[in-house]
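Participant: Sequence plus predicted model, see below.
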Amino acid sequence: MVSLKVVETKSGFWYFGWFLLLLLCFVAVAFLGWQWGVVNKGYFETEIAQLQQNNQELKQQVAELSANSLNLDSREKIAQASVQQVSDDMGELQQKNNLLEKELTFYRSIMAPELDQAGLTIESLELSPVSPQEFDVVITLTQVKKQDWYLKGQLKADIEGEIDGKISKISLQSVVQEENWSNDFSFRYFQKMRARVLLPEGFTPSLIKLMAVTTDKKQKTEREFPWKLTENL
């Protein structure tokens, strides 16, 4: 016995209907998307404009902060420079004050009659380096005010030290650079005897011995100083 199977066939109108339906759905979705874009276009444009404005404001704030930072840095540098200048000025004034005090003490020692010091005196020795073996030397001789006559005489100075590990002694006059330098003195209250000396290569000075004698041999004084450099002459 033969069974029969019925096959349902769809017409072209059925397929065309489904195609038309899908096309209408696509058009509807596209239209809704377009409408959504139109409705929200102004919103996004406003948001973009606001973000651009915020970005511009932030850039301006960064620029202002950078300028303020530079100003603060400049002010700090100026303040530091001012503090350093004031410190330098104070140091210079203090140095000048110390020199004035030293000069005042020096003149008081000459002019004050109540002091026990009398007659010819070797007051001080000052040494200032010019080069490793070259020095400026200042020797100050004094007499107090109660003896106000002129003193005349000669100064003898010997520099002691070592050369090649051996103790050696050099006459100051033999190493003085000035051709017309004289060890003669003549003063009423004080005299500073200045000389520039050039020590032999390899000679290391340790002390200087001084002796001043008046021409009439009535006054004689001796004093020795360590070879110690001073800041100011």
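Facilitator: The structure has been received and is ready for your questions.
Participant: make it CA atoms for all contacts and neighbour counts henceforth
Facilitator: OK.
Participant: And the next helix or strand past the helix or strand where Ile78 lies?
Facilitator: Taking DSSP states H and E as the criterion, Ile78 maps to helix 12-111. Note on helix 12-111: by DSSP H and E, the next helix or strand toward the C-terminus is strand 121-131.
Participant: Take this one as well and set it beside the first:
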Amino acid sequence: MIDSRLIVRRERPLRSFLLALLVVNLLAAAGYMAYVSGRDTLAEEYTATRDERDGLRIDIHVLQQANTALRARAAVLERTEQIQRRAYGDVDEKLKLLQDEILALKEELAFYRGIAVTANKERALDVRSFEIKRDGDERAYRYRLVLTRVTKSDKVISGAVNLSVVGKQGGRQTTYSVIDLSNSSASELTYRLKYFQRLEGRITLPEGFVPQRVDVQVKAAQKGQAAIDKTFYWPTTG
């Protein structure tokens, strides 16, 4: 038999509304708490990041100041080193000049001593010495010829000097004039002296030429004076 009784349920709209409102409030509260928590976390992170940034800025400023100070010190040290190098260079140059001057004075003294020794032997003209030394370049040389005259006369004498470099080139005997080797515009070497005179110059030997000796001929312009001929062998260390 079928039960035909009806079940009647009463709706409670207020209860449902309150329940929904409660759920909404709970969700809102949870969202707000999450917002507040996130905001506080972000604020803390922002503060920490800002403090770190400010600290880095201070460190950068300190490092920049230190770098500027180091650059200034490096510039001072470099300038000091330049001054010292220049001073040392000046000292070396002055020392070299003094040494050259002392050497020249010693040679001058030896020269005058040589004249004093032969002062009792009157000689119209003589070749006192001849030197030739390498001058930097492999084939460049500097020569110096010293002419002397020991006499009671005060007259000045003059004349010409022929310097010839004799050697081997291509297996054959070859002779070059010093005038040609020095690229001088003068046609010959001349002298004019009362007691002594130095003749100096620079020559460049031709490629493949091996020097052996230098022939010196001194001719006087005055009549009655014979020419002087001397030979100087090429220095093995030059």
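Facilitator: Structure received. Just so it is clear, the structure is predicted and the values come from calculations on it, not from any experiment.
Participant: what TM-score do we get after superposing?
Facilitator: Between these two chains, after superposing, the TM-score reads 0.59 (TM-score structural alignment, normalised by the length of structure 1); 213 aligned residues with a C-alpha RMSD of 5.3 Å.
Participant: in structure 2, which residue is closest to the centre?
Facilitator: Arg85 (10.9 Å; C-alpha atoms, centre = their mean).
Participant: Okay, the equivalent of that residue over in structure 1 and Glu92 of structure 1: tell me how far apart.
Facilitator: Arg85 of structure 2 maps onto Gln80 in structure 1, with residues paired by TM-score structural alignment. From Gln80 of structure 1 across to Glu92 of structure 1, the span is 18 Å (C-alpha to C-alpha, to the nearest Å).
Participant: swap in Glu178 of structure 1?
Facilitator: Taken as C-alpha to C-alpha, the span from Glu178 of structure 1 to Glu92 of structure 1 is 32 Å.
Participant: likewise Asn71 of structure 1?
Facilitator: Taken as C-alpha to C-alpha, the span from Asn71 of structure 1 to Glu92 of structure 1 is 31 Å.
Participant: Next: Ala118 of structure 1.
Facilitator: Applying C-alpha to C-alpha to Ala118 of structure 1 and Glu92 of structure 1 gives a distance of 35 Å.
Participant: Secondary structure of Pro206 of structure 2: a helix, I assume?
Facilitator: No: according to DSSP: H, G, I helix; E, B strand; the rest coil, Pro206 of structure 2 belongs to no helix; its state is coil.
Participant: Could you list which residues are in contact with it?
Facilitator: Going by C-alpha atoms under 8 Å, 6 or more residues apart in numbering, Pro206 of structure 2 touches 139, 181.
Participant: residue range for stretch 96-103 of structure 2 in structure 1?
Facilitator: The aligned range for stretch 96-103 of structure 2 is 91-98, by TM-score structural alignment.
Participant: mean shift between the matching stretch and structure 2?
Facilitator: Here the mean offset of stretch 91-98 of structure 1 against structure 2 after fitting is 1.9 Å, by mean C-alpha distance after the TM-score superposition for structure 1.
Participant: That stretch: how far from the chain's middle?
Facilitator: 19 Å (C-alpha atoms, centre = their mean, to the nearest Å).
Participant: what helix or strand is Lys192 of structure 1 on?
Facilitator: Taking DSSP H and E as the definition, Lys192 of structure 1 sits inside strand 190-198.
Participant: That strand against structure 2, how far on average?
Facilitator: Mean for strand 190-198 of structure 1 is 6.9 Å (mean C-alpha distance after the TM-score superposition for structure 1).
Participant: Outside of that strand itself, list whatever touches it.
Facilitator: 110, 133-143, 172, 175-178, 181, 183, 185.
Participant: That one to strand 121-131, inter-axis angle?
Facilitator: Interaxial angle, strand 190-198 of structure 1 versus strand 121-131 (axes from the mean of the first three to the mean of the last three C-alpha atoms, to 10 degrees): 30 degrees.
Participant: and the next element down the chain from strand 190-198 of structure 1?
Facilitator: Downstream of strand 190-198 of structure 1 (by DSSP H and E), the next one is strand 203-214.
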